[in-house]
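Asks: Sequence first, predicted coordinates after that:
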Amino acid sequence: MPAKRVIPCLDVKLGRVVKGVQFKDLRDLGHPVDLARRYDLEGADELVFLDISASLENRGTREAWVREVARELSIPFTVGGGVSCVDDAKRLLRAGADKVAVNTAAAQRPALVTELADAFGRQCVVAAVDVKRDADLGWRVYLKGGTEPTERAALDWLWELNELGAGEILLTSMDRDGTGAGFDIQLLERASELPIPLIASGGAGLEIHFLEALEHGADAVLAATLFHEGILPIPRLKAYLAHNGILVRT
């Protein structure tokens, strides 16, 4: 059985790491290079870097930011934000990314996922999906940094992404994002039926929340504020998970 992964996420806007609650009221939490260096030393399994305003501004992720962060890392590095074609992904990979994350552009043109998988291998393609609970759809997919609702049911879209060639899913509950109330366990249980790895995102506030997510189908757990502000250091979280029977990398 593969070890479970602990992944910090850098949401980057105007060159700074930011975080809010339910994608709103963003606060400045530091410089991405400084945080990347720290996480590499602390034992993070991977790092995710999301240029959160790229899609809204109709541009690609700024390669200079990616290059600066990649220099600090010895761990796998996923980069997303504004990737809309194979050439966009190629530039990010050349700048130091190991994987590329796609969200809005993939929903607007699903063939993009297949094109990326064909060009770079399925393992290189991370499908990022932002969702909210919905009375009609169960969970509704949102685009453009959570600002634009779609008519897509999240679980249907996850299965389509798998068929298109995504290598893993980064699934964010917008309802839980930044609240510290815990991951959406019901969502994770349903999404874990997929045959590809699932990264749980949105809601971590306590050590037990990570444990619950991993026990209910997640292959990896992602968080931001808890790690950025030093509330829960990664070594402490990994020790807690190991003590509770979760196989983690040390």
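Replies: In hand now; what should we look at?
Asks: Going by C-alpha atoms from here, please, whenever you check contacts or count neighbours.
Replies: Fine.
Asks: And the helices in the chain?
Replies: Listed in chain order, the helices of the chain (DSSP state H) span 32-42, 63-70, 86-95, 104-108, 111-120, 154-164, 185-191, 207-215, 225-228, 234-243.
Asks: Which one, of those, ends up nearest to residue 11?
Replies: For these, the distance to residue 11 is smallest for helix 32-42, at 8.8 Å, taking Cα to Cα.
Asks: Next up, a structure to set beside the first:
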Amino acid sequence: MLRTRIIPCLQLLDQNLVKTIQFKRPSYIGDFANTARIFNELEVDELCLLGIRNTRNKTTPDFKVLKQVANECFMPLSYGGGIQDFETAKRILAMGFEKVVLNSASFRNPQLITKISEYFGSQSLIVSIDVKKGLFGRERVYSCSGTRTERYSALEWAKSVEEKGAGEILLTSINQEGTWEGFDIGLVSRIANAVNIPVIAHGGAGSIKDISAAVKDAKASAVALGSMVVYQKKGMGVLVNFPDRTELKKYLSNE
């Protein structure tokens, strides 16, 4: 059995599953319930669902959708998007989700990290950190679906959320997201080696070799996959799938 968690990460927009490229141009993937059902049948390690425009559009999570997913799936579930207060997080966890994911709210209301962690345990909380390289390769952290620049570096913010009680970090490279060109190994490595909580690498996976690089070279504790699990291959049509477990074991056996 693999020690590394391989987590399908699905994007939800207006009750539809979509896939973006560098946080832009969302393309329709399919029905959320059917897709969740397929991953349930594939017995994936964990499933992450992100409402990608909730905070930006000032909308709350779609609780009807979340309830359907929670009723359909038996693997551990996490959800992020539009969670701005403790009561919303509490409601989602009460539905059967094991974890909530905070991004924008962690900047506007950082004490929410501590409150959720102290009440439910740090294992129930993932803080999502979205990072983008600008001119001259300068990295900045973004919120609100990659539209708002924050004043922290990725390293500063990762250490800060760990101190506040985050149980895990979902680390996304905006530049790499949806490109199939591999993870930002340097970014993942810097953060994974600077904190003592699990770092989930996300953004850019195009092959099992990319997964291996994130785990073996960059020391990620887990990997979140988007394009690889909803498309046949780069440039080809939609196909909900999961990497071949024999191949995964081959590349990750010495982790």
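Replies: That came through fine. Computed from a predicted structure; not experimentally measured.
Asks: Just give the TM-score of the two.
Replies: The TM-score (TM-score structural alignment, normalised by the length of the first structure) is 0.93; 247 aligned residues with a Cα RMSD of 1.9 Å.
Asks: Mean neighbour count and distance to residue 177 of the first structure for the helices of the first structure - can I get that in JSON lines?
Replies: Below are the helices of the first structure laid out as JSON lines (neighbours: other Cα atoms under 10 Å; distance: least, Cα to Cα, whole Å):
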{"stretch": "helix 32-42", "mean neighbour count": "18", "distance to residue 177 of the first structure": "20"}
{"stretch": "helix 63-70", "mean neighbour count": "19", "distance to residue 177 of the first structure": "24"}
{"stretch": "helix 86-95", "mean neighbour count": "18", "distance to residue 177 of the first structure": "26"}
{"stretch": "helix 104-108", "mean neighbour count": "19", "distance to residue 177 of the first structure": "18"}
{"stretch": "helix 111-120", "mean neighbour count": "19", "distance to residue 177 of the first structure": "25"}
{"stretch": "helix 154-164", "mean neighbour count": "18", "distance to residue 177 of the first structure": "16"}
{"stretch": "helix 185-191", "mean neighbour count": "18", "distance to residue 177 of the first structure": "13"}
{"stretch": "helix 207-215", "mean neighbour count": "19", "distance to residue 177 of the first structure": "13"}
{"stretch": "helix 225-228", "mean neighbour count": "20", "distance to residue 177 of the first structure": "10"}
{"stretch": "helix 234-243", "mean neighbour count": "16", "distance to residue 177 of the first structure": "19"}
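Asks: Ok, which of those helices comes nearest residue 134 of the first structure?
Replies: Closest to residue 134 of the first structure of those is helix 154-164 (Cα to Cα; 9.8 Å).
Asks: With the second structure overlaid, how far apart is that closest one on average?
Replies: Its matched residues in the second structure lie on average 0.4 Å from helix 154-164 of the first structure after superposition (mean Cα distance after the TM-score superposition for the first structure).
Asks: residues in contact with that helix?
Replies: Helix 154-164 of the first structure has contacts (Cα atoms under 8 Å, 6 or more residues apart in numbering) with 110-111, 113-114, 127, 129, 131, 137-141, 168-169, 190-191, 194-196.
Asks: Can you flag which of those belong to strands?
Replies: Using DSSP state E, the members of the contacts of helix 154-164 of the first structure that fall in strands are 127, 129, 131, 138-141, 168-169.
Asks: Residue 157 of the second structure pairs with which position in the first structure?
Replies: In the first structure, the residue matched to residue 157 of the second structure (TM-score structural alignment) is residue 157.
Asks: circling back: list only buried entries from the ones in strands among the contacts of helix 154-164 of the first structure.
Replies: 127, 129, 131, 139-141, 168-169 (16 or more other Cα atoms under 10 Å).
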